Structures are given as structure tokens and as C-alpha cells.
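**Q** Quick one, what's the 3D model for this:
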Amino acid sequence: MKNTIYIVEDDIDISYILDYYLREEGFNVAVFGTVREFRKAIKSSVPDLFLLDVMLPDGDGITVCNQVKSDPKTSWLPVIMMSAHLTDKYNIGCSAEEFIPKPFDLERLLKRINYHLHISGPH
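**A** Sure, this is the predicted structure:
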């Protein structure tokens, strides 16, 4: 069974590249351009991993990360944060498993995704 990744990213170009690349690598992918779209989707299904941008048009990925980590049905799932504006993972204000600064290398990102999916175990 394919792992599902929820991406919350408002940059259309980055969203498209991530969506295309991760689908080519065998993942199911759902992309959300706003926090509102994400919150609507998370009510009906839960992914295997979250990939969150920090700065979003209607909120921020830090708040989303904190909500994911405080919800018992998602708290154990891996969260990877992305940002072009923050460079220190310890200053992002949430308990994400990983921080990836933008721009990022897709192969490195894929390795980190696979690593976190592996250590989080089967769902």
C-alpha cells in the first residue's frame, strides 16, 4: 500500500514540483494551498506524513504542526517543516521531526521522507 503525504504549500510552483516528484516516487499525495483546505481534509482522512510550509496565506505551518502534534489521532505521525525564511529548526516553535530549508534538494527530501516513514512504522 502506498504511503500518503499531505503537503501544505501555497507556492504553486513548489506544490507542483513536490506533487509530481513524490507521485513519481510512488506516494499518494494531497496538496493544500491554505490552512483552511488542509483542516477540511484532515477531518475525513489522515496521511502517513505531513510536509508543511511555514508561511501560508491564511495562517502558518507552525500552528498546523502544533495542532497535528496535539491531536491523539495524528500526534505520532511525522511532520517535516519547510521554509525559505527560517534557517534554524530549533526556532520554528513546533515539535516537527525535521526542518528543511528552501530551496531544497529533492533527492535529500525524499531520503528524509523515507527515513521518517520507516521509523514511524506501519500504520
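
**Q** From here on, just use CA atoms for contacts and neighbour counts.
**A** Will do.

**Q** from what I can see P101 touches I92, true?
**A** No. Judged on Cα atoms under 8 Å, P101 makes no contact with I92 at a distance of 11.4 Å.

**Q** Overlap of the contact sets of those two?
**A** L86 (Cα atoms under 8 Å, 6 or more residues apart in numbering).

**Q** and P57, what is it in contact with?
**A** Contacts of P57 by Cα under 8 Å, 6+ apart are 10, 34.

**Q** one more, for comparison:
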Amino acid sequence: MADGKKRHRVLIVEDEDNIALALDYVLTREGYQHDRIANGAEALPMIRDTSPDLVLLDVMLPEVSGYEICQNVRMDPKLKDVKILMMTARGSAMERRKGLALGADGFIAKPFELKELRDEVRKLLEPDGEGAGGDA
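**A** Just a heads-up that it's a prediction; the model follows:
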């Protein structure tokens, strides 16, 4: 970036292609670098390898649940700065409490509005209110 600001790196862990495409769209417009994996078993090794600033983490994934991934990230001191935004189609208060109790920094119910997602991502990555991109 020309202004010398660090570009935030985001990892999308989502097995549904249509949702991953929407996430990709929002993150690209906001100027974030991002990768995507669709399998829960691949998430933790990828998080350890890349230390993203934020993980957009689906709760229901093949092989390993988002809850297990969240818990494992929080147990690893090297990953203490990684923010986690959990996403689920089962957006009940109980699901939310469970995710936050396991260490998630935020929780969003699917289907979500793109603006709602963008605002949540900005809140976690830009706590000082400085957005990575322009207003969309």
C-alpha cells in the first residue's frame, strides 16, 4: 500500500462456495489479502503456517468443527493475536455464547448482509476506525 499501512491478511474457512464467494467479494473490495480453505481439518495447520490477522470461521465444517478450531487456536500462545469471527446458519443465542466462550472475537449469523459482515470485519481489524478500503 502506498501509505505504508499493513494490509490485513484474512483466512476464510467456509465449505459452501456461494458464501465463500460473497466473503471473497467483500474482502477484495475492502483491500484485504485473503485465502480460503473449505475443510476443517486443513484450517489449523493453515492458521499456524500463515498467522492471519482474522479468521472467518464457519461453525459447521467437514471433519473438524469451527468450535474445535477456535478452541485450538486459543490454546496456542503463538496465535494469541489472531482474531476469529465465527459464522453459522444456526444463529441462536446458545450457539453465540458457545462460540464466544471458546474465544471467538465475534459471531455472525448466516445469511448475513454484506454490509453487516464488512462492519464486523472492520471492527475486528480496524479498531481505531481506519478502514482498509473506501466506503462501499
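
**Q** which bit of structure 2 covers stretch 3-10 of structure 1?
**A** Using TM-score structural alignment, stretch 3-10 of structure 1 lines up with residues 8-15 of structure 2.

**Q** What are the contacting residues of that stretch?
**A** By Cα under 8 Å, 6+ apart, stretch 8-15 of structure 2 touches 20, 23, 32-40, 43, 47, 52-58, 61-62, 125, 132.

**Q** Just say helix, strand or coil for D19 of structure 1.
**A** The three-state assignment at D19 of structure 1 reads helix, by DSSP: H, G, I helix; E, B strand; the rest coil.

**Q** Distance check, it against K102 of structure 1.
**A** D19 of structure 1 is 16 Å from K102 of structure 1, where distance means Cα to Cα, to the nearest Å.

**Q** so where do the strands sit in structure 2?
**A** In structure 2, the segments counted as strands under DSSP state E are 9-13, 33-37, 54-58, 83-88, 106-109.

**Q** Just name the most buried of these.
**A** The highest mean neighbour count among those, using mean count of other Cα atoms under 10 Å, belongs to strand 54-58: a mean of 25.

**Q** any idea how far whatever residue of structure 2 lines up with L51 of structure 1 is from K98 of structure 2?
**A** Alignment note (TM-score structural alignment): L51 of structure 1 maps to L56 of structure 2. Distance, L56 of structure 2 to K98 of structure 2, using Cα to Cα: 16 Å.

**Q** tell me the contacts of the aligned residue in structure 2 for I113 of structure 1?
**A** Alignment note: I113 of structure 1 maps to V121 in structure 2; criterion TM-score structural alignment. Shown in contact with V121 of structure 2 (Cα under 8 Å, 6+ apart): L85.

**Q** Now do the lengthiest helix in structure 1 and strand 49-53, the angle between them.
**A** In terms of residue count, the longest helix belonging to structure 1 (DSSP state H) is helix 106-120. Here helix 106-120 of structure 1 runs at 140 degrees with respect to strand 49-53, directions being taken by axes from the mean of the first three to the mean of the last three Cα atoms, to 10 degrees.

**Q** In structure 2, which residue is most central in space?
**A** Nearest to the mean C-alpha position of structure 2, by Cα atoms, centre = their mean, lies L56 at 1.7 Å.

**Q** Show the contacting residues for F32 of structure 1.
**A** Contact analysis of F32 of structure 1 by Cα under 8 Å, 6+ apart lists 6-10, 38.
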